[in-house]
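> sequence isn't available, so here's the structure alone:
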């Protein structure tokens, strides 16, 4: 299959802005001459990380955190933005310390994912975090996060848990189970 050339960008314009986001309008011309206007979240250049922490006892460590989008507390894995100058690995360990009070001596990269490529450019690197050690850093959460221990032997039950619904968390869990099951076989 031939690789298509991306469309030509004829114009970019920021059409809306909030404290957190900017929406950008793109006027595009495709290789067949068709022109369209697309809207997307303006790229910030900041990516993120998400970790699937696994204890030596065989538990997954999850957090219960308020999600303003769903107006509810959601169950998921620790995650956060990569600060300027950090590698994904350094950000992963920092976020673990901030959100669950543990660092990790072993990180296994699972995959880099994009939430919705039609609207976002930011990438998230997914990791398995193992060989955990106790260390707490002050985070930016407005309230303490609930830490939930979940036996890895019951991990597939998370897929049907009502509060475990974020697509990135489900992806991270499925990829982690594939790697962990392979390494334990």
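Good, I have the coordinates. Keep in mind the model is a prediction, meaning the values are calculated, not measured.

> hey, let's count contacts and neighbours off CA atoms from now on
Will do.

> check which helix or strand covers residue 63.
For residue 63, the host element (DSSP states H and E) is strand 59-67.

> again, but for residue 112
strand 102-114.

> and the angle from that strand to strand 59-67?
If you take axes from the mean of the first three to the mean of the last three Cα atoms, to 10 degrees, strand 102-114 sits at 60 degrees to strand 59-67.

> buried stuff in the next helix-or-strand element following strand 102-114?
Next along the chain after strand 102-114, taking DSSP H and E as the criterion, comes strand 123-134. Of the residues in strand 123-134, 123-130, 132 count as buried by neighbour count, 16 or more other Cα atoms under 10 Å.

> what does stretch 109-120 give?
Quick answer for stretch 109-120 (16+ other Cα under 10 Å): 109-110, 113, 119.

> around residue 78, count how many other residues there are.
Here the number of neighbours of residue 78 (other Cα atoms under 10 Å) works out to 25.

> need the longest helix for this structure.
Longest helix in the chain, counting residues (DSSP state H): helix 167-184.

> how about that helix: buried residues?
For helix 167-184, by 16+ other Cα under 10 Å, it's 168-170, 172-173, 175-177.

> same check on stretch 72-85?
74-82.

> closest one of those residues to residue 35?
residue 81 (34.5 Å; Cα to Cα).

> measure the closest one to residue 59 for me?
25 Å (Cα to Cα, to the nearest Å).

> helix or strand: which one has the residue sitting furthest away from the middle of the chain?
Here the chain reaches farthest from its C-alpha mean at residue 33, the gap being 36.1 Å by Cα atoms, centre = their mean. Residue 33 belongs to no helix or strand when assigned by DSSP H and E.

> separation between it and residue 8?
Counting by Cα to Cα - residue 33 and residue 8 are separated by 10 Å.

> same check on residue 73?
For residue 73, the distance to residue 8 - Cα to Cα - is 42 Å.

> same check on residue 42?
In terms of Cα to Cα, residue 42 sits 17 Å off from residue 8.

> next up, a second structure to put side by side with the first:
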């Protein structure tokens, strides 16, 4: 496992291309008005990939999360590039982060981070029938790939390094879909 990076400095980013704050004036059906602020994402959307090595095993990645200043174990994910579908973006991110492509991709739904103040949505994509292929990604270090059995998700979510809610939700969606209990629209 990689050693945690050293934070050299922090500062406000007033002109961030990543997130922008916008004010939203609203009138509710009962006549009440309010002004809310929300973070408006600057990207084209994102994907969260549940990559199945085999019918029982998902491939996770251990990646440094600067927001919590530690390594987290979760599913591969990333932003979509210009003119990419969710399936294309998921396959590209899978090749960059895990070193596999997928012959079978299925969108299971979308997840938000915090809908009360963020516009960000991410597509949850199930990737099956994997084959080895690696693309150069934008990560500063190679990610550790960790296989995990779907029937042991209860052990995964008990770990201190598994806190990212979208990863947990995506794994649950995939497990329920593969068991025939969840049928995405």
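Good, I have the coordinates. Here the structure is a predicted model, which is why all the values come from computation and not from measurement.

> circling back: just checking, what packs against the strand holding residue 63 of structure 1?
Where contact means 3 or more Cα pairs under 8 Å, 6 or more residues apart in numbering; DSSP states H and E, strand 59-67 of structure 1 is packed against strand 48-53, strand 72-76, strand 146-151.

> mean neighbour count, these: which tops it?
Most buried of these, by mean neighbour count (mean count of other Cα atoms under 10 Å): strand 48-53, with a mean of 26.

> which residues of structure 2 does it align to?
Under TM-score structural alignment, the counterpart of strand 48-53 of structure 1 in structure 2 spans residues 46-51.

> that stretch vs structure 1, average offset?
Compared with structure 1 after the fit, stretch 46-51 of structure 2 shows a mean deviation of 0.7 Å (mean Cα distance after the TM-score superposition for structure 1).

> what lines up against residue 60 of structure 2 once you look at structure 1?
Counting by TM-score structural alignment, the partner of residue 60 of structure 2 is residue 62.

> mind checking how far its match is from residue 50 of structure 1?
Distance from residue 62 of structure 1 to residue 50 of structure 1, by Cα to Cα: 11 Å.

> neighbours of residue 102 of structure 1, how many?
Neighbours around residue 102 of structure 1, by other Cα under 10 Å: 22.

> what does residue 27 of structure 1 give?
The number of residues near residue 27 of structure 1, taken as other Cα under 10 Å, comes to 17.

> what do you get for the one 3 residues further on?
Residues near residue 30 of structure 1, counting by other Cα under 10 Å, number 14.

> same deal with residue 140 of structure 1?
There are 10 residues near residue 140 of structure 1, going by other Cα under 10 Å.

> and it, how far is that from residue 130 of structure 1?
24 Å.

> show me what residue 159 of structure 2 lines up with in structure 1.
Checking TM-score structural alignment: residue 159 of structure 2 goes with residue 161.

> actually residue 122 of structure 2, sorry about that
Looks like residue 122 of structure 2 aligns to residue 124 there (TM-score structural alignment).

> shared neighbours, residue 62 and residue 50 of structure 1?
77-78 (Cα atoms under 8 Å, 6 or more residues apart in numbering).

> excluding chain neighbours, give the residue nearest to residue 112 of structure 1 in space.
If the residues on either side of it in the chain are set aside, residue 112 of structure 1 comes closest to residue 125, at 4.3 Å by Cα to Cα, 6 or more residues apart in numbering.

> meant to ask about residue 70 of structure 2, not that
Counting by Cα to Cα, 6+ apart, the residue nearest residue 70 of structure 2 is residue 64, at 5.6 Å.

> hang on, that neighbour packs against residue 139?
No: applying Cα atoms under 8 Å as the test, residue 64 of structure 2 and residue 139 come out as separate, 9.7 Å apart.

> neighbour-wise, which of the two wins?
Using other Cα under 10 Å, the more surrounded residue of residue 64 of structure 2 and residue 139 is residue 64, with 20 against 11.

> stretch 109-123 of structure 2: end-to-end distance?
Start-to-end, stretch 109-123 of structure 2 (Cα to Cα) is 6 Å.

> contact partners for residue 29 of structure 2?
Applying Cα under 8 Å, 6+ apart, no residues qualify as near residue 29 of structure 2.

> and what about the counterpart of it in structure 1, helix, strand or coil?
Matched to structure 1 by TM-score structural alignment, residue 29 of structure 2 sits across from residue 31. Using DSSP: H, G, I helix; E, B strand; the rest coil, the secondary structure recorded for residue 31 of structure 1 is coil.
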